[in-house]
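In: sharing a sequence plus its predicted fold:
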Amino acid sequence: MSLMFRSIRARIMSWHLLVTALLITAFSLILFSTVADSLYRGVDMTLLSKAAEINSGLDFEAGRWNFPQEENDFSAADLLIQLSDLGGNILARSANLGKKRLPLNATIRAQALKDGPAGSLATVSVGQGPPLRLLTVVDTGDGTSAGLLVQVGISLKRVESTLGRLRFWLLIIAPTLLLLSSLGSFFLADRLLRPLKTMAQTAESIGERSLSERLPVANPEDEIGQLAGTFNRMFGRLQRAFEQQKRFVSDASHELRTPLTVLRGQLEVALRRRRSAQEYRQVLETSLGQAERLSRLVQELLLLARADSGKWQPDFQPIELAQLCAEIAGEIKTLAEQRQITLEVACAKRPVVYGDPLLLRRMIANLLDNAIQYTQPGGQVRLSLELQGDRARLSVADTGLGIPAEELSHVFERFYRADQARSQQRTGGTGLGLAIVREIVRVHQGQIEVESTPGEGTIFTVRLPLYRTATRSH
């Protein structure tokens, strides 16, 4: 495709001109054909009418034809009349023929005899002049003698002149209309594409520091307005994603910087002077704890990065969820006892789900760990499992601090801290546990909900499809 037709404007104009040219051409041909047909039909009707008039005035008596004087001396300039026998001998003709004669060759006679009283019409040329429209009719008289050929002709000069003028004006008007149409298509394309050009310029100007800008929407009901609205919604999503990404990077750098700062500080203090073996051991234990926290944070960041990039490849298999809950509760029970928290497990049903055992183990462990971390000593954490239709319903409830209602929608965001009290209560966490839980639930085609009452506790509820339902959807 040439460079000219790469733009939408050029394509709109080209198609508009092509359609207009075809319409003008079709209209011109139809108009010319209709006018020509009407003119020729009028000529033919005149010839047939005159031939009938002549035939009605002919008289055959005593073996010979008697011609009316007024027809023999016909004075009309338009019509040419000639009477001949079947042998081609001229018996009478109109005065306006002079010494000329109408064409009467064997072909014309044969066609006239074939067509009979209906007459034979033909367009013939006479010398260098304009063509004639000629009607030849056979009159057999009394049927016992030689017949008579009645010929009536008329010059087509006026018809051709009229058609010539029509052709001239069509050749003038058609290009003029095409030119006007091209100008109209140019302004129409410009008007139609002007909003798109404005949208392109605005979109080009939107950058990292101007994500809040939006495309102008003149008419939200038309197609261009709908396109602008779609782009604006996309820019809104990009803005939120970019802000979330910036916040994530900032939080991640902060979370990484804190243990690194502690680790560096501990090592620098340890190296300022000679210390005892016990002091060095304490420094190394503290450094090891910070290194483990860094390792855990990096692993969780990598896990979320794989989830975001779609490179997560879970190993799905049938899993008895009650058994998995019991195993994890047994592992977490020691941590709960250390914090003087009662851990209860209620798994009356034994639903089988289709999932990745490592990911589901991590999901349950994160929920229990989160509940224990935010529950005060003497509190209670309850893990329950039950069937709910074609879903397994897993709940983790605590009697901890609770979460304010306005912050519930943010608890699954990465590095989010619900409030200062919960942040102070939290120890050793990365701020990514619930974000990982949400991604694990999503990849298992489940749903997660949170309910909380400040001062009373929080309930996290996960619904996962059962084994047969999950295999059909996968």
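Out: Sure thing, it's come through. Numbering: from 1, shown residues only.

In: for the rest of this, base every contact and every neighbour count on C-alpha atoms.
Out: OK.

In: helix or strand: which one has residue 71?
Out: helix 69-72 (DSSP states H and E).

In: typo on my end, residue 268
Out: helix 223-271.

In: quick one: list the elements packing against that helix.
Out: Helix 223-271 sits against helix 157-205, helix 277-309, with contacts defined as 3 or more CA pairs under 8 Å, 6 or more residues apart in numbering; DSSP states H and E.

In: the inter-axis angle of it versus helix 157-205?
Out: Orientation check (axes from the mean of the first three to the mean of the last three CA atoms, to 10 degrees): helix 223-271 against helix 157-205 gives 20 degrees.

In: find the nearest non-adjacent residue to residue 133, please.
Out: Ranked by CA to CA, 6 or more residues apart in numbering and with sequence neighbours excluded, the top spatial neighbour of residue 133 is residue 123, at 4.6 Å.

In: the one you found and residue 152 touch, don't they?
Out: No - Residue 123 is beyond contact range of residue 152, at 11.8 Å (criterion: CA atoms under 8 Å).

In: what about the residue nearest to residue 133, which helix or strand?
Out: For residue 123, the element it lies in under DSSP H and E is strand 120-124.

In: thinking again about what came up before, quick check: which of the helices and strands packed on helix 223-271 is nearest to residue 355?
Out: Evaluated with CA to CA, those place helix 277-309 nearest to residue 355, the distance being 15.5 Å.

In: past the closest one, which element shows up next along the chain?
Out: By DSSP H and E, the next helix or strand past helix 277-309 is strand 317-320.

In: who touches the helix or strand just after that next one?
Out: Going down the chain from strand 317-320, the next helix or strand is helix 321-338, by DSSP H and E. Here helix 321-338 makes contact (CA atoms under 8 Å, 6 or more residues apart in numbering) with 342-343, 345, 347, 349-353, 361, 364-365, 368-369, 372, 385.

In: give me the angle between the helix or strand harbouring residue 48 and strand 120-124.
Out: Using DSSP H and E, residue 48 sits within helix 8-57. Here the directions of helix 8-57 and strand 120-124 differ by 120 degrees (the same axes, to 10 degrees).

In: counting contacts, what elements does helix 8-57 pack onto?
Out: Counting by 3+ CA pairs under 8 Å, 6+ apart, helix 8-57 packs on strand 132-139, strand 148-155, helix 157-205.

In: for comparison:
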Amino acid sequence: MPAEGSATPQSETSALVSQLRQSLGLLRVAFDATGEAMLIVDSERQVRWVNQTAAELWGGGLPLRVIGKRLEALICLRHLDQRLLPLTDSHHPLNQSRLGEGQASLLVQAISSLESSQSDVLQRMVSWRPITEMGGVFTLLIFRDLEPLEKSLQQQRAFINSLAHELRTPLAILSGSLRRLDRKSPLAAPLDRALNNAIDETKRMAALVDKLLLLSELDTDRFNWNLKRAPLDQFLDQWLNSLVADDRSKVHMHWPSTPSNCLMEFDQLAVNRIFDSLLGNSLRFGGSDVTFTINVVVNSSFVDLSFSDNGPGIPDDQDVSALFERFSRLEAHRTLGEGDGCGLGLSVVKSLVEGMRGEVLFEGESPAAGASKPFKVNLRFPIVKTISGEHVVQVDVDPKVQEDVQTDQV
């Protein structure tokens, strides 16, 4: 018989259950008080938990109308240019969550508004986070309204995109007219120099507009990615084969023992542009005897592609990471005829790398006093995981969503 005043096991259990219910109730109140819509989805894409904000958006204010439904029966996700983001797309948040947490600005539309022909499309910052501590595979999805600063930035990027599009046509006409003039009878020396300068400046301006347009498309999610899964060596071989013989002879590739076992998800054109830009910088600033080295290191979950050359390097006080910011150039190279003249080439590299879920890392060495340091850049990309023999989750798309997919492909 327990001593008087001592707690029995039953009373202790009851108190713990009461405290747990109270904590869960307080937690529910906290989640419901936020302005962010939250969902927890399981591996079968069924909603297992929802906060009040999400229930008001997609369940008429009742969480029970949302819980238990598949995600594709509740909402439809689109890119900012209105292209459908199907569940079979590797950029879909549920597929991205397999590689870790992240976020993207997307258009969100309730399936109910699709069926009723309403145009209730919301632009949201969608965040995803895998949950692995609960004995299953779950994904937390958070839909946040854009802050005023983010909205302003999106508008600015859309303006740059429209401006770049508008400039391409007149620049093409101007470039064609200058080339036709150059093919005519020889001009006097001063006029010939002026004509050549005009041709060079027009080419530089066209390159600037192309880079601005590409960056704008990447910023506003309008870039048309063509991602494919293949062994790493296939992507690198295709890039090497695209080079002219003289440039290819300057590239030294250090491979791991079994690179073909490493399955990656890349856009080949994006890979070519990244590597071409880095190689072009080395050839432009390193001289005729420069050697461009790519060292491939395969880890358990990611691949490191390390780029370096034996060129003159960069000043010791120069921050390498700053060179990847837009309109950033080395003062030592700011001369006519050197560089792209706009400081956007490495920014394009960084944006393309991040668009393929990679990151740009910088390797630094401490040179001797007054000496320059070598230019070394490391690109890190995740390895595609094999899950139950499949590399992409194949799903049965809602018939209405499937109809939209077919419409977008026409």
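Out: All right, it came through fine. The shown structure was predicted, so the numbers you read here are calculated from the model rather than taken from an experiment.

In: report the TM-score for the pair.
Out: The TM-score (TM-score structural alignment, normalised by the length of the second structure) is 0.43; 225 aligned residues with a CA RMSD of 4.8 Å.

In: quick revisit: now render the helices and strands packed on helix 8-57 of the first structure as TSV, adding mean neighbour count.
Out: As requested, these are arranged in TSV below (neighbours: other CA atoms under 10 Å):
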stretch	mean neighbour count
strand 132-139	24
strand 148-155	25
helix 157-205	14
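
In: show me the one of these that comes nearest residue 54 of the first structure.
Out: strand 148-155 (8.0 Å).

In: give the buried residues for the helix or strand harbouring residue 386 of the first structure.
Out: Residue 386 of the first structure is located in strand 380-388, with elements delineated by DSSP H and E. Neighbour counts over strand 380-388 of the first structure (16 or more other CA atoms under 10 Å) mark 380, 381, 382, 383, 384, 385, 386, 387 as buried.

In: dump the helices and strands packed on helix 8-57 of the first structure to TSV, plus distance to residue 288 of the first structure.
Out: Shown next, in TSV, are those (distance: least, CA to CA, whole Å):
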stretch	distance to residue 288 of the first structure
strand 132-139	117
strand 148-155	118
helix 157-205	49
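
In: returning to that earlier point: now do the strand holding residue 386 of the first structure: distance to the chain's middle.
Out: How far strand 380-388 of the first structure lies from its chain's middle: 48 Å, per CA atoms, centre = their mean, to the nearest Å.

In: now tell me what touches the helix or strand just after that strand from outside.
Out: Sequence-wise, the next helix or strand downstream of strand 380-388 of the first structure (DSSP H and E) is strand 391-398. Residues from elsewhere that reach strand 391-398 of the first structure, judged by CA under 8 Å, 6+ apart: 351, 353, 367-368, 371-372, 375, 379-387, 457-466.

In: could you figure out how far strand 391-398 of the first structure is turned away from helix 321-338?
Out: 0 degrees.

In: following strand 391-398 of the first structure, which helix or strand shows up next?
Out: Scanning onward from strand 391-398 of the first structure (DSSP H and E), the first element met is helix 420-425.

In: list the buried residues for that next one?
Out: For helix 420-425 of the first structure, by 16+ other CA under 10 Å, it's residue 422.

In: list the helices and strands it packs on?
Out: Under the contact rule (3+ CA pairs under 8 Å, 6+ apart), helix 420-425 of the first structure is packed against no helix or strand.

In: starting at the chain centroid, how far to it?
Out: The answer for helix 420-425 of the first structure is 50 Å, by CA atoms, centre = their mean.

In: now the angle from the helix or strand that that helix is followed by to helix 277-309?
Out: Using DSSP H and E, the next helix or strand after helix 420-425 of the first structure towards the C-terminus is helix 433-443. Between helix 433-443 of the first structure and helix 277-309, the angle comes out at 30 degrees (the same axes, to 10 degrees).

In: who are the packing partners of helix 433-443 of the first structure?
Out: Judged by 3+ CA pairs under 8 Å, 6+ apart, helix 433-443 of the first structure is in contact with helix 277-309, helix 357-373, strand 447-453.

In: mind giving me the packing neighbours of the first one?
Out: On a contact count with 3+ CA pairs under 8 Å, 6+ apart, helix 277-309 of the first structure meets helix 223-271, helix 433-443.

In: off-centre distance for the first one?
Out: Think helix 223-271 of the first structure. On CA atoms, centre = their mean, the centre of helix 223-271 of the first structure falls 34 Å from the chain's centre.

In: could you do the shortest one as well?
Out: The offset between the C-alpha centroid of helix 433-443 of the first structure and the centroid of the whole chain comes to 34 Å, using CA atoms, centre = their mean.

In: in that helix, which residues are buried?
Out: By 16+ other CA under 10 Å, the buried positions in helix 433-443 of the first structure come out as 433, 434, 435, 436, 437, 438, 439, 440, 441, 443.

In: closest to residue 158 of the first structure among those residues?
Out: residue 443 (87.3 Å).

In: take the buried residues of helix 433-443 of the first structure and write them to CSV, including distance to residue 12 of the first structure.
Out: Output for these, formatted as CSV (distance: CA to CA, whole Å):
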residue, distance to residue 12 of the first structure
433, 56
434, 54
435, 50
436, 51
437, 53
438, 49
439, 48
440, 50
441, 50
443, 47
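
In: packing partners for the helix or strand where residue 209 of the second structure lies?
Out: Using DSSP H and E, residue 209 of the second structure maps to helix 189-219. If contacts are counted by 3+ CA pairs under 8 Å, 6+ apart, helix 189-219 of the second structure sits against helix 148-182, helix 345-355.

In: if you set the cut-off to 6 Å instead, what comes out?
Out: helix 148-182 (3 or more CA pairs under 6 Å, 6 or more residues apart in numbering; DSSP states H and E).

In: how many other residues sit next to residue 53 of the first structure?
Out: 12 (other CA atoms under 10 Å).

In: contacts only, for it.
Out: By CA atoms under 6 Å, 6 or more residues apart in numbering, residue 53 of the first structure lies in contact with nothing.

In: which element is residue 114 of the second structure on?
Out: Using DSSP H and E, residue 114 of the second structure falls in helix 111-115.

In: please name the residues that touch residue 210 of the second structure.
Out: Residue 210 of the second structure neighbours (CA under 6 Å, 6+ apart): none.

In: out of the buried residues of strand 380-388 of the first structure, which one sits closest to residue 43 of the first structure?
Out: Nearest to residue 43 of the first structure among these, counting by CA to CA, is residue 387 at 95.9 Å.

In: what would the helices and strands packed on helix 433-443 of the first structure look like in CSV with mean neighbour count and distance to residue 338 of the first structure?
Out: Formatted as CSV, those follow (neighbours: other CA atoms under 10 Å; distance: least, CA to CA, whole Å):
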stretch, mean neighbour count, distance to residue 338 of the first structure
helix 277-309, 15, 18
helix 357-373, 20, 10
strand 447-453, 16, 25
